[in-house]
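Enquirer: Task: produce atomic coordinates for the following.
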Amino acid sequence: MNTVIAFIIIFGVLVFVHELGHLVFAKRAGILCREFAIGFGPKVFTFKKNETVYTIRLLPIGGFVRMAGEDPETIELKPGYHIGLLFNEAGEVNKVIVNNKDKYPDAKMLEVEHADLEKALVIKGYELNEEETLKEYKVSEEAYFVMDGQEIQNAPYNRQFGSKTLWQRTMAIFAGPMMNFILAFLIFAFLGIVQGYPVNDALIGELTSDGAAQAAGLQEGDKVLAIDETNVSSWEEVVGIIQQSPNEELNFSIERNGEILTIPITPKSDTFEGETRGIIGVYQPMEKSFWNTIPKAANETYFITGEIIKALGKMITGQFSIDMLSGPVGIYKSTEVVAESGIFLLMRWAAVLSINLGIINLLPIPALDGGRLMFFAAEAIRGKPVDRHKEGLVHFIGFALLMLLMLVVTWNDIQKFFL
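Expert: From the prediction side, this is the model:
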């Protein structure tokens, strides 16, 4: 149960932060965001705030921000339609009743002759049961359609995704992966402040309760001057001597509170990757410094990003097989292992997954953020956007292939862990 909770929380946070990046930058650009969703499929939980409906959906395989203009607007008023109109205090149409008009007795009934709800924001038509005089009504920029008892906000062209500058659209899409990298950096920074970052000084860090160092009397913070008369000045030197001396007594020359002590310790024998080595049950010393934590968190984010990119490079060159990929099942099993090691390792795992999510989404694959950015790059080069229908078809095919790949990877994970 703990693993399930940990997986849901990690997944939820990563997707939430990713989609929040899209939402914030889209709203800053003035784009109408109809829905902010975590997951896909049927809605489990929903509420509306301002213009946006926030939902949690059943299938935990991602999320989305539905922006006006990305999909064809669902309601179109054609000549001959009978509609009802409700007005605001300024005399502008603020609600267009599409059906079930008998539930709105105060609505002005109209037969549509012409409607432009994107640019001119006007509706022209003839009032029912009155003289046949064509009338024109100004539509509010915040007008709603009322259909089947639900209100759907109209999106004027200036509130649609396609109306924004190339830079604004690029940032609205790029902001999702960017937020994943920022989240990873913040997690590493938090861990650095709370736990500290490893340093290469010849100091004794935290001791394990069952280690040889604890039994011999070493204490956290002791400075190691020499081991068997071999001077040491770094943690790497200390570890190197210990690992080469399993079951051999070593005399540690220690400085503690200005006093020089000699403490004999016999490293226990341990096998790692088929090699026998000595261990004494001591962790690397950690440093807690806010100012040093910031660059170290940035370096750690950079390092892990590079390692993931290298792994992707191996996949492209054929050195990385599909069996090495993990889907939701594989990530769940890995989370189960990490969760047993404590909250801090679980947080570090979440940071790694966040970087991975950011990188994957930046790949130039249709249906992913990187695929959309690829089309924006083509627009910048050509000086005009790619045909929307062609781009939509490419993204649809890409999405279908991604779903197929996810099914294959998930089946491999199930066979690997459960069959």
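Enquirer: can we go C-alpha only for contacts and neighbour counts from here?
Expert: Will do.
Enquirer: what helices or strands is the helix ranked longest in the chain leaning on?
Expert: Assignment by DSSP state H gives helix 388-418 as the longest helix of the chain. Contact partners of helix 388-418 among helices and strands, from 3 or more Cα pairs under 8 Å, 6 or more residues apart in numbering; DSSP states H and E: helix 328-339.
Enquirer: Which element is encountered next along the chain beyond the helix it packs on?
Expert: Next in sequence after helix 328-339, counting helices and strands by DSSP states H and E, comes helix 343-362.
Enquirer: Now do the buried residues in that following helix.
Expert: Buried residues in helix 343-362, defined by neighbour count with 16 or more other Cα atoms under 10 Å: 344, 346-362.
Enquirer: Would you agree Leu110 is in contact with Gly125?
Expert: Yes - applying Cα atoms under 8 Å as the test, Leu110 and Gly125 come out as touching, 6.0 Å apart.
Enquirer: I have a second one here; can you model it like the first so I can compare?
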Amino acid sequence: MTAISIIIAILVFGIIVLVHEWGHFIVARRVGVIVQEFAIGMGPKLIGHTSKKGTLYSLRLLPIGGYCKMLGEDEAVDEEGSYSSKSVPARMAIVAAGPLMNFVLAFVILLFFCGIYGYTTTYVNEVEADYPAAAAGLESGDRFLSINGHRVHLFNKISYLLSEYQEGDTVTAVVEKPDGTKKELEFKPKYDEAQGRYRMGFSAKTSGGNLSDVLKSEGIGALPSYLGGMISNSFWTLCFDVELTVRGFVQLITGQVGADAVAGPIGIVTIIGDSYEQGLAYGFTTALYNVFSMIVLLSVNLGALNLFPIPALDGSRLVFHAIEGIRRKPVNPKVENAIYMIGFVLLMILMVVIAFSDIRKLL
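Expert: Okay, here's the model as predicted:
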């Protein structure tokens, strides 16, 4: 991996962390909480600047995270402008804003992708003869509604669900016909020797090109429909990515996958760098697309994982605030801090294990 790739990877990691912490920062400021420090990175301070409002903006040595330090965040401070003096809803809004901004970042990039490259719909374009889809009665113009009971709003999810089935399995799909009637179809995947995989034998309709192409061919009247498709596709892609992140994490904590399947900061930098270099083989535009795709993936991962109720992550703080709101009194600070400390230590141990795994993969 080249030096440029490493720099790009670190910048990508920094952007994702910056957006996350900026979410906490902007809402904290909005509700009147004093932000003492806004840091990108961990460890020793490299550079810093203190604003007129007293906030230290710093860049730190280790590009493995960041933080937004607020007055009264870790202890009760009876002072105007402290985190602890604010209402439960205000504190929950501050905490939730970090993950939310990661989702917003991913959504905006996905929206941009749809406008530049177009998108694939859940409508059927062509059905191949001699394949299960045709035999089951699937026709051009049909729209998929569900696969084996799973609602589908995205072609990627259709592909994902169908990829789980093998020859002999029965797939039940509910489709909407062009006249609006719904029909349940049953078919079994067929192995394609040429492609080396199981296939149903159909293709999906696309948006008809990117936004510029559609406007040129169909005029401004096509704009509302195309924008609606862009927003819908981006939203459901985001939801699907969150679903995959949650599923992967559950598999990790239940032992279905090992630590080797997880990447820490070292592994993530390597993945981003490799993705950039692989894209360069097809041109700078492809490399850029790969980098922004990684931003989407990692931003969704950071946002979703932070919402899990794991001590030291945003999700656990949300749980404690929710308990406080229900009980009408805060959890004992000593108990809360002890849980946070235990969680932080366990998280650091996990990070060390993952770091060793990342290093072993590089050797």
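Enquirer: What are the boundaries of the helices in the stretch 101-250 of the first structure?
Expert: All helices of the stretch 101-250 of the first structure, identified by DSSP state H, counting those that start in this stretch, fall at 166-194, 212-216, 235-243.
Enquirer: So what's the residue count around the equivalent of Pro309 of the second structure over in the first structure?
Expert: Matched by TM-score structural alignment, Pro309 of the second structure corresponds to Pro364 in the first structure. Using other Cα atoms under 10 Å, Pro364 of the first structure is surrounded by 15 other residues.
Enquirer: Pretty sure Phe376 is one of the things Pro364 of the first structure touches, is it not?
Expert: No - the pair Pro364 of the first structure / Phe376 is not scored as a contact, 11.2 Å apart, by Cα under 8 Å.
Enquirer: ok, now which ones touch His18 of the first structure?
Expert: The contact partners of His18 of the first structure, by Cα atoms under 8 Å, 6 or more residues apart in numbering, come to 175-180.
Enquirer: Now which residue in the second structure aligns to it?
Expert: The equivalent of His18 of the first structure in the second structure is His20 (alignment by TM-score structural alignment).
Enquirer: Nearest spatial neighbour of that match, chain-adjacent residues omitted?
Expert: Spatially, and ignoring its direct neighbours in sequence, His20 of the second structure is nearest to Gly98 (4.3 Å; Cα to Cα, 6 or more residues apart in numbering).
Enquirer: Could you measure from that neighbour over to Thr237 of the second structure?
Expert: Distance of Gly98 of the second structure to Thr237 of the second structure, computed by Cα to Cα, to the nearest Å: 20 Å.
Enquirer: The two: who's more crowded?
Expert: Counted by other Cα under 10 Å, Gly98 of the second structure and Thr237 do not tie: Gly98 has more neighbours, with 27 against 21.
Enquirer: Pull up the gap between that one and Pro132 of the second structure, please.
Expert: Distance of Gly98 of the second structure to Pro132 of the second structure, given as Cα to Cα: 46 Å.
Enquirer: now Ala338 of the second structure
Expert: Where Pro132 of the second structure is concerned, Ala338 of the second structure sits at a distance of 58 Å (Cα to Cα).
Enquirer: Also Val352 of the second structure?
Expert: Val352 of the second structure is 49 Å from Pro132 of the second structure, by Cα to Cα.
Enquirer: OK, contacts around Tyr302 of the second structure?
Expert: Quick fix: residue 302 of the second structure reads Leu, not Tyr. 99, 102.
Enquirer: swap in Val65 of the first structure?
Expert: Counting by Cα under 8 Å, 6+ apart, Val65 of the first structure makes contact with 19, 22-23, 33-37.
Enquirer: let's see it at 6 Å
Expert: Contacts for Val65 of the first structure (Cα atoms under 6 Å, 6 or more residues apart in numbering) come out as 35-36.
Enquirer: and the closest residue to Gly208 of the second structure other than its chain neighbours, how many residues sit next to it?
Expert: Excluding its sequence neighbours, the residue lying closest to Gly208 of the second structure (Cα to Cα, 6+ apart) is Val214, at 6.6 Å. Number of residues near Val214 of the second structure (other Cα under 10 Å) recorded here: 18.
Enquirer: aligned partner of Val214 of the second structure in the first structure?
Expert: Val214 of the second structure maps onto no residue in the first structure, with residues paired by TM-score structural alignment.
Enquirer: how near is Val214 of the second structure to Ile295 of the second structure?
Expert: Distance from Val214 of the second structure to Ile295 of the second structure, counting by Cα to Cα: 27 Å.
Enquirer: And what about Lys384 of the first structure, helix, strand or coil?
Expert: Judged by DSSP: H, G, I helix; E, B strand; the rest coil, the three-state class of Lys384 of the first structure is coil.
Enquirer: how about it, what's its match in the second structure?
Expert: Under the alignment by TM-score structural alignment, Lys384 of the first structure pairs with Lys329 in the second structure.
Enquirer: ditto for Ser163 of the first structure
Expert: Looks like Ser163 of the first structure aligns to Ser85 there (TM-score structural alignment).
Enquirer: For burial, what's the neighbour tally of that match?
Expert: Counted with other Cα under 10 Å, residues neighbouring Ser85 of the second structure total 18.
Enquirer: Between Val352 and Pro132 of the second structure, tell me which one has more neighbours.
Expert: More crowded of Val352 of the second structure and Pro132, by other Cα under 10 Å: Pro132, with 20 against 13.
Enquirer: how deep is Arg197 of the second structure tucked in, by neighbour count?
Expert: Neighbours of Arg197 of the second structure under the rule other Cα under 10 Å: 12.
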